[in-house]
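# sequence first, predicted coordinates after that:
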Amino acid sequence: MTSFTVKLTASALMLTFATEAVATEWNVSLWGKRRAFTEHVHKLAELVEEKSGGAFTMNISYGGLSSNRENLDGISIGAFEMAQFCAGYHPDKNRAITVLELPFLGVSNLAEEVAVSHAVYDHPAVAEEMAQWNAKMVMTSPMPQYNLVGTGEPRDELAEFDGMRVRATGGLGEAFAAVGGVPTSVTSSEAYQAMESGVVDTVAFAQHAHLSFGTINQADWWTANLNPGTVNCPVVVNIDAYEGLSDEEREIFDSSVPEAIDHYLANYGELLDRWNAVLEEKGVTAVEISEEELAKFEEVAGGPIQQAWIEEMNAQGMPGQELFDLVMTTLEEHRASN
């Protein structure tokens, strides 16, 4: 081998090592399976890889890295770089964002859900609390108002919720408890089995989850207009990983988030458009609850639970009233601008 060949080979190896050194690969922890709820994460990964020319990639795992209730813990220790979690899984770890899970906030569509979520995520109290877990908020996973699927005779009056065993977390669980329901917080992946075995009578989910986790296949009826609230499930990144990105990579990542959200909204909109056809196909009755019964539910489970949350947060040194007011003003401003 000539000295020229040796130098050429050495140069090629150095170039290879340099290329490998600058490549950024993130692991992302999700759960369940790919569905409308995770489409923005896939879109974000696609955009980041495309804009970086393949130098910044994301490996998305469904349950292979962590369980859904431990994703925030995994982020805190740097077990992976990005993850999704739901506030109701561990409200003590993410108190500030549980304002978004309060019942009867009046959010009526996905665009409004994005607006109020991101306004809350930008609040200093949220950033400070998430920093305790080495986590930085990236984007929400907006979901429509939750509704029930159930078996047996439809429950279309508030009195029929008394004693009802319902899979519901966070503020929704509190709302059903306020009218005599018995909430359980089994994970979304366990909901079908809980319904099938009779552990619960009803399951509160958004439409995509009733499809993805199969609860719609156990259902006899669906409450089309109960709309008590929803859960809040952010996507977060490990702060060290985010700060370790180059300026170019960070710009690529940040600029791709709005595009990922737009993709999510368009995709979820298509699911909502065909929801009635799904109900008909599966023989599920859509139950309309009267305005009188809805007003009773909101009176018992709306204002009182909201006020109790504000007082509890204030007592803990959190800006409860400020966060609640931020949701209300953001909702007003969003509607005024549209």
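Received the coordinates, thanks.
# can we go C-alpha only for contacts and neighbour counts from here?
Noted.
# now do the strands in the stretch 51-200 of the chain.
Assigned strands in the stretch 51-200 of the chain, in chain order: 56-62, 82-84, 135-139, 147-150, 165-167, 182-184 (criterion: DSSP state E, counting those that start in this stretch).
# among those, which is the most enclosed?
Counting by mean count of other C-alpha atoms under 10 Å, strand 82-84 has the highest mean neighbour count of the strands of the stretch 51-200 of the chain, with a mean of 28.
# run a quick neighbour tally on Gly152.
10 (other C-alpha atoms under 10 Å).
# need the strands of the stretch 51-200 of the chain in JSON lines with distance to Val126, can you?
Shown next, in JSON lines, are those (distance: least, C-alpha to C-alpha, whole Å):
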{"stretch": "strand 56-62", "distance to Val126": "26"}
{"stretch": "strand 82-84", "distance to Val126": "16"}
{"stretch": "strand 135-139", "distance to Val126": "9"}
{"stretch": "strand 147-150", "distance to Val126": "28"}
{"stretch": "strand 165-167", "distance to Val126": "27"}
{"stretch": "strand 182-184", "distance to Val126": "27"}
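# next up, a structure to set beside the first:
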Amino acid sequence: MTARLGSRAAALALGVALSVGVSSANAQTVDGPSLFWKVSTWGNPRAFTAGLEHMAERVKEATGGKWQMRVFYGEQLSKAKENLDGLKANAFEIATFCNFYHPGKNPALMVTTMPFLPVSSYDDMARVRAGLYENDILKDEMAQWNALYYASTNLPQYNALGRGPAPKDPTDFKGMRVRAGGGIGDAMAKLGAVEQTMPATETYTALQRGTVDAVFLPYTYAHASYKLDEVADWFTANLSPGTSDCPIVINKNAYDALPQQYKDLLAEIQPELLEVYRKAYDEADAKFLPRFQERLEEITYTDEQLAAFREAAGEPVWHEWVEANKDQFDAQAVLDLTLELAGQKGS
């Protein structure tokens, strides 16, 4: 691909079939200066970080080792909630962040957390996120943090994993203390749950100690990544109220200083991440779902129950989000774009 990041800093080239894991025999060396880029994330290596590692490997390979990237795990460089601040301070060159960790820093991107958006497949969600990254409102929002969207980590739909009495009906969430951020948290609140927001790294202790009764995370890899099944009794298999977005973003100053051939290399690698994440999440589900089914009670809701949940906690949350943000930016336009992108089925 020859498309450049530039003003189109993060559009995934959906539909382009690229080979993931280019062999060294076929890799073309890109000549340029010696660089060392730091990548800030949290937790341990897992499906969520597969794209970061792939990017680092490909950059090193293509430049003959001249451009090195190192992924720093476990909040070594920054707390998960402060990665945008670190980019603004030029503390590192690449970072991940989750929008619902700090809604005030990225209010427009919070549209991806709206519950029961009409997206279901992996490709649907990837298309919506890529299109949103092209919107001027969202790009300007990131520019305030000296950041450019690069690619989404394409988180799957969320489901709940919890301890204590299992919610056999969505109404059973009433009174439960639930870790669920953004629009998903708002949806749970409409069911009478008590919404709590915390980084994923804190969920194990919270569930173990009873600070929360249930945790919503991407199904199933994230629950397993933080070993929540060790301290849980049940999980929901098909509630799937929505997801969030935890994009990979690049320090704008660092990107602008790159020679053009390095910018082109990043653009070439960018669409590969779509397939890297697809494979990583599929492999995680194949590995962890049987373990969940063996250890935990599996809760599957009927179509009627899910329809009632959508009616009570779907579109009403969308409209409240627009009303709450309309004075900051054109929230209705962002929601309309999201729904428009969700309705597109590829070209």
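Sure thing, it's come through. Just so we're clear, the structure is a prediction, and the values are computed from it rather than from any experiment.
# TM value for the aligned chains?
Once superposed, the chains reach a TM-score of 0.90 (TM-score structural alignment, normalised by the length of the first structure), with 314 aligned residues with a C-alpha RMSD of 1.3 Å.
# hmm, back to that, tell me which of the strands of the stretch 51-200 of the first structure lies nearest to Thr215 of the first structure.
Smallest distance to Thr215 of the first structure across those (C-alpha to C-alpha): 7.3 Å, for strand 147-150.
# so how far does that closest one sit from its counterpart in the second structure?
After superposition onto the second structure, strand 147-150 of the first structure lies on average 0.9 Å away from the residues it aligns with, using mean C-alpha distance after the TM-score superposition for the first structure.
# which part of the second structure lines up with that strand?
Residues 159-162 of the second structure are matched to strand 147-150 of the first structure when aligned by TM-score structural alignment.
# kindly report the same for stretch 123-133 of the first structure.
Residues 135-145 of the second structure are matched to stretch 123-133 of the first structure when aligned by TM-score structural alignment.
# before we move on, what about stretch 218-230 of the first structure?
Using TM-score structural alignment, stretch 218-230 of the first structure pairs with 231-243 in the second structure.
# how about stretch 28-35 of the first structure?
Aligned by TM-score structural alignment, stretch 28-35 of the first structure falls on residues 39-46 of the second structure.
# residues in contact with that stretch?
52, 69-80, 83, 92-97, 201, 225 (C-alpha atoms under 8 Å, 6 or more residues apart in numbering).
# gap between the two ends of that stretch?
Terminal residues of stretch 39-46 of the second structure lie 15 Å apart, using C-alpha to C-alpha, to the nearest Å.
# just stretch 189-204 of the first structure next, same as before
13 Å.
# what's the biggest helix in the first structure, counting residues?
When the first structure is parsed with DSSP state H, its longest helix is helix 247-273.
# what span of the second structure is that one aligned with?
Under TM-score structural alignment, the match for helix 247-273 of the first structure is residues 260-286.
# give me the buried positions along that stretch.
For stretch 260-286 of the second structure, burial by neighbour count (16 or more other C-alpha atoms under 10 Å) applies to 262-274, 276-278, 280-281, 284-285.
# on that earlier part again, contacting residues around the match of stretch 218-230 of the first structure?
112-117, 155-164, 166, 184, 204, 207-208, 218, 292, 295-301, 306.
# out of the residues you listed, which are buried?
Looks like these have 112-117, 155-163, 166, 184, 204, 207-208, 218, 292, 296-299, 301, 306 buried, using 16+ other C-alpha under 10 Å.
# so which of these belong to helices?
Members of these lying in helices (criterion: DSSP H): 184, 204, 207-208, 292, 306.
# out of those residues, flag the one nearest to Ala254 of the second structure.
Ile184 (34.2 Å).
# just to revisit the earlier point, what's the first-to-last distance across the match of helix 247-273 of the first structure?
40 Å.
# what about the strands in the stretch 201-338 of the first structure?
Remark: strands assigned in the stretch 201-338 of the first structure by DSSP E, counting those that start in this stretch are 202-205, 221-223, 235-238, 285-287.
# contacts for the first one?
Strand 202-205 of the first structure is touched from outside by 146-151, 164-168, 191, 195, 215, with contacts defined as C-alpha under 8 Å, 6+ apart.
# could those be laid out in CSV, adding distance to Leu226 of the first structure?
Putting the contacts of strand 202-205 of the first structure into CSV (distance: C-alpha to C-alpha, whole Å) gives the following:
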residue, distance to Leu226 of the first structure
Tyr146, 8
Asn147, 6
Leu148, 8
Val149, 11
Gly150, 13
Thr151, 16
Met164, 15
Arg165, 16
Val166, 14
Arg167, 15
Ala168, 14
Ala191, 20
Met195, 20
Thr215, 17
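# from those, which is closest to Met130 of the first structure?
Among the contacts of strand 202-205 of the first structure, and counting by C-alpha to C-alpha, the member closest to Met130 of the first structure is Ala168, at 24.0 Å.
# mind listing what's buried in stretch 331-347 of the second structure?
Per 16+ other C-alpha under 10 Å, stretch 331-347 of the second structure contains these buried residues: 331-332, 334-335, 337-338, 341-342.
# same thing with stretch 78-90 of the second structure?
Buried residues in stretch 78-90 of the second structure (16+ other C-alpha under 10 Å): 78-81, 83-88, 90.
# can you check stretch 114-133 of the second structure too?
So stretch 114-133 of the second structure, judged by 16+ other C-alpha under 10 Å, has buried residues 114-117, 119, 122-133.
# what do you get for stretch 90-101 of the first structure?
90, 93-101.
# hmm, who's touching that stretch?
So stretch 90-101 of the first structure is contacted by 69, 87-88, 116-117, 120-121, 125-126, 129-130, 170-172, 229-232, 309, 313, 318, 320, 323-324, 327 (C-alpha under 8 Å, 6+ apart).
# do stretch 168-177 of the second structure as well
With C-alpha under 8 Å, 6+ apart as the contact definition, stretch 168-177 of the second structure has outside contacts at 166-167, 188, 191-196, 211-214, 299-301, 305-306, 309.
# go again using 6 Å as the cut-off
167, 191-194, 212-213 (C-alpha atoms under 6 Å, 6 or more residues apart in numbering).
# pick the one among those closest to Trp37 of the second structure.
Closest to Trp37 of the second structure, out of all of the contacts of stretch 168-177 of the second structure and judged by C-alpha to C-alpha, is Val212, at 37.4 Å.
# residue in the first structure matching the closest one?
Matched by TM-score structural alignment, Val212 of the second structure corresponds to Val200 in the first structure.
# matching residues in the second structure for stretch 102-109 of the first structure?
So stretch 102-109 of the first structure sits over residues 114-121 in the second structure, by TM-score structural alignment.
# give me the nearest residue to Val327 of the first structure, chain neighbours excluded.
Val116 (5.4 Å; C-alpha to C-alpha, 6 or more residues apart in numbering).
# any idea how far Asn109 of the first structure is from the one you found?
Noted for Val116 of the first structure: a distance of 11 Å to Asn109 of the first structure, by C-alpha to C-alpha.
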